[in-house]
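Student: show me the folded form of this:
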Amino acid sequence: MKLHHYILTFTLYTLVPSWALAQKGHAKKHPNIVYIMSDDHGYQAISAYGYGLNETPNIDRLAKEGAIFTRATVTNSLCAPSRAVLLTGKHSYMNGKIDNEAKFDWNQDNFAKILQKNGYQTALIGKIHMDGLPQGFNHSAVLIDQGEYYNPNFIINGVKQQIQGYVSDLTTDMTLDWIAKRDTSKPFCVLYHQKAPHREWLPALRHLQQYTSKTYKEPNNLFDTYEGRGTAAKTAEMNILKHMNWAGDNKIPPALMDELGLKEYLSWDKAAFNGNLGRMTAAQRATWDSIYNPIMADFKMKYHNMSKEDLMRWRYQRYMQDYLGTVAAVDDGVGRLLEFLKDNGLDENTIVIYTSDQGFYLGEHGWFDKRFMYEESLRTPLLIRYPAEIKAGQSSKALVQNLDFAPTILDYAGLTIPKDMQGKSFRGLLNGKEKQWRDAVYYTYYEYPSIHMVKRHYGIRTERYKLIHFYYDKDEWELYDLEKDPQEMQNVYNVQAYQNVREEMHHKLDEARAYYKDSDENDKKFLPKVKQ
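Tutor: Modelled structure (predicted):
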């Protein structure tokens, strides 16, 4: 197994900030970095990936003018842990942020601190979903917890402010404003983090009519019964029909829920609807109601004659209309950013990365949300543009992970990658200098028991196979042949024809856990505390 951790070293003038080297003629001009992370943006909802659900022309530009990765993955498919991995270049059990509840220690090192110490201006704008004042940034303007879609609250350099407008547009506005007002004598790195398309999916007013008028193709396993798999898939609580909120998610007003006898699945269902729409101004709400009231009137008329299959299909369409509607504003923001860079002469020397904190289920297996090591959750979109070094139109199947972002950014900045970072720079893959790459990626998930009830598990994925171990309240193994079964519908762990593969995958998993310093003792350390 080729899990060698290559550390790139550079000759640095330690007494001179790295950005100043270019001015002294010691090195070429250091690149600016714009790292765009959306929240829960499944690769299926980026048209460059070819799934045909929607159009994202601005995000697609990054693939046309740079590179697209088709097998990029995360180490832990959950919002806050993914961001901690991004910052530290370390697995969740190493940086301490194993789930959304654990505290993140901002005192530990992160790549933004390293850039900052070496002359970069740094900013974090948008969603970070971790408590505490961000460290490593000259400027921060972050949403509180999950943030709000309309008229959101930001904490700007430690001060809470409510700003009128739509969150994706405001995050873009603040990012462009910070870049415009920066110190132009220094390179910059900005983390431009969108809330969308995170639940509860409230599109911008300008996109409501277009997206609520469309009908979207259903995945062929929308009505998955989970036969051929273990307990975890069968007991997860993320089914669109059974577990999605009626009001908060599908936008059915609480009064209509009561009239139709629809019950809350989660206790905050109606509160989410009232809170999200209650933030709107009178003008915003009037526009919203003009689009959604007719949809709900039609649903009211049809509801009592709908079968469970009809309801599943209706809820899937409502989900896709709102989810993809929120993606549209994210794509608008990418377009504005790219034009801003071009208009200001920054496009040639600025690295632009687009990704998500993880993948997301868009009806596959009948699900929404993420968490599992199955493909739609594990894989994340990754597109990168840097005209000075990355040849346009590249596509890579390399098994890169969010673990690799910090080392890659530091590599491009010409800085030494700390030895305790567990990821590896993928710069060499893009400039053609790297011929060897890892042949497997390692994954962990800890947030159980909790919302969606996805069981604790860890596992390994190679180009063709995936081995998963569900533990804690179960001891179950799953093995998938991704070449023959890309939708992961049949666990072949106990199939005789796969016994040699199973043995080889166990060996690779043991090797990966040793290499990344994980163990059964780590698993036990992070088990839920028993109440006395």
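
Student: can we go C-alpha only for contacts and neighbour counts from here?
Tutor: OK.

Student: from residue 188, how far out is the residue nearest in space to the middle of the chain?
Tutor: Nearest residue to the geometric centre of the chain (C-alpha atoms, centre = their mean): residue 357, 1.9 Å. The gap separating residue 357 from residue 188 is 22 Å, by C-alpha to C-alpha, to the nearest Å.

Student: just residue 241 next, same as before
Tutor: Remark: distance between residue 241 and residue 188 (C-alpha to C-alpha) = 46 Å.

Student: the two: which has the busier surroundings?
Tutor: residue 188 (23 against 20; other C-alpha atoms under 10 Å).

Student: how far away is the more buried one from residue 122?
Tutor: According to C-alpha to C-alpha, residue 188 stands 6 Å off from residue 122.

Student: who touches the residue nearest to the centre of the chain in this structure?
Tutor: The contact partners of residue 357, by C-alpha atoms under 8 Å, 6 or more residues apart in numbering, come to 37-41, 74, 77-79, 82-83, 380.

Student: one more to put side by side:
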Amino acid sequence: MKYSGQVLYSLSGVAVLFSALSCSGKKEKSAKPYNIVYIMTDDHTAQMMSCYDTRYINTPNLDRIAADGVRFTNSFVANSLSGPSRACMITGKHSHANGFTDNTTCVFDSSQQTMPKLLRKAGYQTALVGKWHLESLPSGFDYWEILPGQGDYYNPDFIRMNNDTVQRRGYVTNLITDIGINWLENERDETKPFAIFLHHKAVHRDWLPEIKNLSLYEDKIFPLPDNFFDDYNGRLAAAAQEMSIAEDMDIIYDLKMLAVGKESRLKSVYEQIIGRMTPEERKAWDHFYDPIIQDFYSRKLSGKELAEWKFQRYMRDYMKVVKSLDDNVGRILDYLDKKGLLENTLIVYTSDQGFYMGEHGWFDKRFMYEESMRTPLIMRLPKDFDKKGDIPQLVQNIDYAPTFLDLAGVPVPEDMQGIS
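Tutor: Next up, the predicted model:
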């Protein structure tokens, strides 16, 4: 979908950035090519960022990007599923054109044209760290290190370029940032511009927080969305989706209520996940959760009371995972500032889709209401752009590839369906 009325302006003959960055924001073009730092999370919805919504959480580092740059208020994904969304972003094409239409049946054709390949061909160094989730191995990157599949929150495995798999000790959000900063500091060619793609596992289900953040937000009570107890009147197909907090949110896998003699559909998966913890981590985990588990089963909740209890635990866990994410965005910003890279770098923060935080009684993203299609998008622009504030024009994630190419002075291929 291409919105009408676009106005592009030229910096030394290169049309750059979105149409909303009008001529009034133009300065003299930098003598150096612009760097690109692209930070993408999984299932991080705009209402859980305080630069978009102040009801729930404070995200000071994400807010730094918005305050120093631009916030898109009508940003959408072309396909609200993790793998297909990532394929749309990297190719600038809709799912039917890039061939990756579904998480379960497709393998991304890595031989096809992608934005990182075109940047690399134009002289950029490119790196990818974190969640790939396209089944095939990455191509078009000078460096990559990716999580297998969804990856793990604790002591995760990483697949490296020589195709071996190593386990790294630590929390996945910190590790992805560590690897990215190490590449920037020690492995890149400083004579070349760079584009680094930091793809986080966070804030994906089942919302496992960093151990040090376990006790955060426990005293916070969240207001229920107005339509939390939606009866789906006239929308019966919606009621059939397996996204209900009341019915489908697993009491053990999602809400961590593991106890002797208690069963759930996803119990064995949860046990494998927490089995990756070190003994010290597991001790801290059990110390925190044991009293909550005991209290929960003693109350014998049901019906609306159980649904509301689930909602509160879900929101707290989600926020704890966002806290580590926001801290690591701050680490990246501070590193770029310390190294004098901040003013010549486009910094982008977004998510692969939106997410339901209790709206319609749901979690997840598998129904095409606005909460799942609308995604956060904030950018800190290079010093040559004066533009700050909100950008209301409709954009999609198929627009990222042509925008980055345009900024780099690389011709945008005609078969890309997004626009700069």
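
Student: quick one: TM-score?
Tutor: Once superposed, the chains reach a TM-score of 0.92 (TM-score structural alignment, normalised by the length of structure 2), with 401 aligned residues with a C-alpha RMSD of 1.9 Å.

Student: map residue 409 of structure 2 across to structure 1 for me.
Tutor: In structure 1, residue 409 of structure 2 lines up with residue 414, judged by TM-score structural alignment.

Student: can you classify that match by secondary structure?
Tutor: Classification of residue 414 of structure 1 using DSSP: H, G, I helix; E, B strand; the rest coil returns coil.

Student: wait, it touches residue 10, no?
Tutor: Yes - counting by C-alpha atoms under 8 Å, residue 414 of structure 1 touches residue 10, with 6.9 Å between them.

Student: quick one, what contacts the corresponding residue of structure 1 for residue 377 of structure 2?
Tutor: By TM-score structural alignment, residue 377 of structure 2 lines up with residue 382 in structure 1. Applying C-alpha under 8 Å, 6+ apart, we find residue 382 of structure 1 in contact with 68-70, 72, 353-356.

Student: neighbour-wise, which of those residues leads?
Tutor: Using other C-alpha under 10 Å as the neighbour criterion, residue 356 leads the contacts of residue 382 of structure 1 with 28 neighbours.

Student: if I look at that one, how far off is residue 428 of structure 1?
Tutor: Distance, residue 356 of structure 1 to residue 428 of structure 1, using C-alpha to C-alpha: 22 Å.

Student: what of residue 199 of structure 1?
Tutor: 36 Å.

Student: which one's more surrounded, these two?
Tutor: Ranked by neighbour count (other C-alpha under 10 Å), residue 199 of structure 1 and residue 428 place residue 199 first, with 19 against 14.

Student: now that one, nearest residue through space, not along the chain?
Tutor: For residue 199 of structure 1, ignoring the flanking residues on the chain, the nearest one in space by C-alpha to C-alpha, 6 or more residues apart in numbering is residue 249 at 7.2 Å.

Student: which position in structure 2 aligns with the one you found?
Tutor: Matched to structure 2 by TM-score structural alignment, residue 249 of structure 1 sits across from residue 254.

Student: surely residue 400 of structure 2 and residue 86 touch.
Tutor: No - at 10.9 Å, residue 400 of structure 2 does not count as touching residue 86 under the criterion of C-alpha under 8 Å.

Student: rewinding a little: tell me how far the residue nearest to residue 199 of structure 1 lies from residue 270 of structure 1.
Tutor: Taking C-alpha to C-alpha as the measure, residue 249 of structure 1 falls 10 Å from residue 270 of structure 1.

Student: can you give me the strands for the stretch 101-250 of structure 2?
Tutor: With DSSP state E, counting those that start in this stretch as the criterion, the stretch 101-250 of structure 2 has strands at 125-131, 143-147, 157-160, 165-167, 194-199.

Student: mind putting those strands in JSON lines, distance to residue 289 of structure 2 included?
Tutor: JSON lines is the format used below for those (distance: least, C-alpha to C-alpha, whole Å):
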{"stretch": "strand 125-131", "distance to residue 289 of structure 2": "28"}
{"stretch": "strand 143-147", "distance to residue 289 of structure 2": "27"}
{"stretch": "strand 157-160", "distance to residue 289 of structure 2": "25"}
{"stretch": "strand 165-167", "distance to residue 289 of structure 2": "26"}
{"stretch": "strand 194-199", "distance to residue 289 of structure 2": "29"}
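
Student: circling back to that earlier point, which one of residue 414 and residue 10 of structure 1 has more residues nearby?
Tutor: Legend: neighbour count by other C-alpha under 10 Å for residue 414 of structure 1 and residue 10, higher for residue 414 (22 against 11).

Student: the match of residue 249 of structure 1 in helix, strand or coil?
Tutor: Using three-state DSSP, the structure places residue 254 of structure 2 in coil.

Student: any idea how far the nearest residue to residue 70 of structure 1 once chain neighbours are set aside lies from residue 429 of structure 1?
Tutor: Take residue 70 of structure 1 and drop its neighbours on the chain: the residue closest to it by C-alpha to C-alpha, 6+ apart is residue 397, 5.3 Å away. From residue 397 of structure 1 over to residue 429 of structure 1 the distance is 10 Å, taken as C-alpha to C-alpha.

Student: who's more crowded, these two?
Tutor: Between residue 397 of structure 1 and residue 429, residue 429 has the larger neighbour count (other C-alpha under 10 Å), namely 16 against 11.
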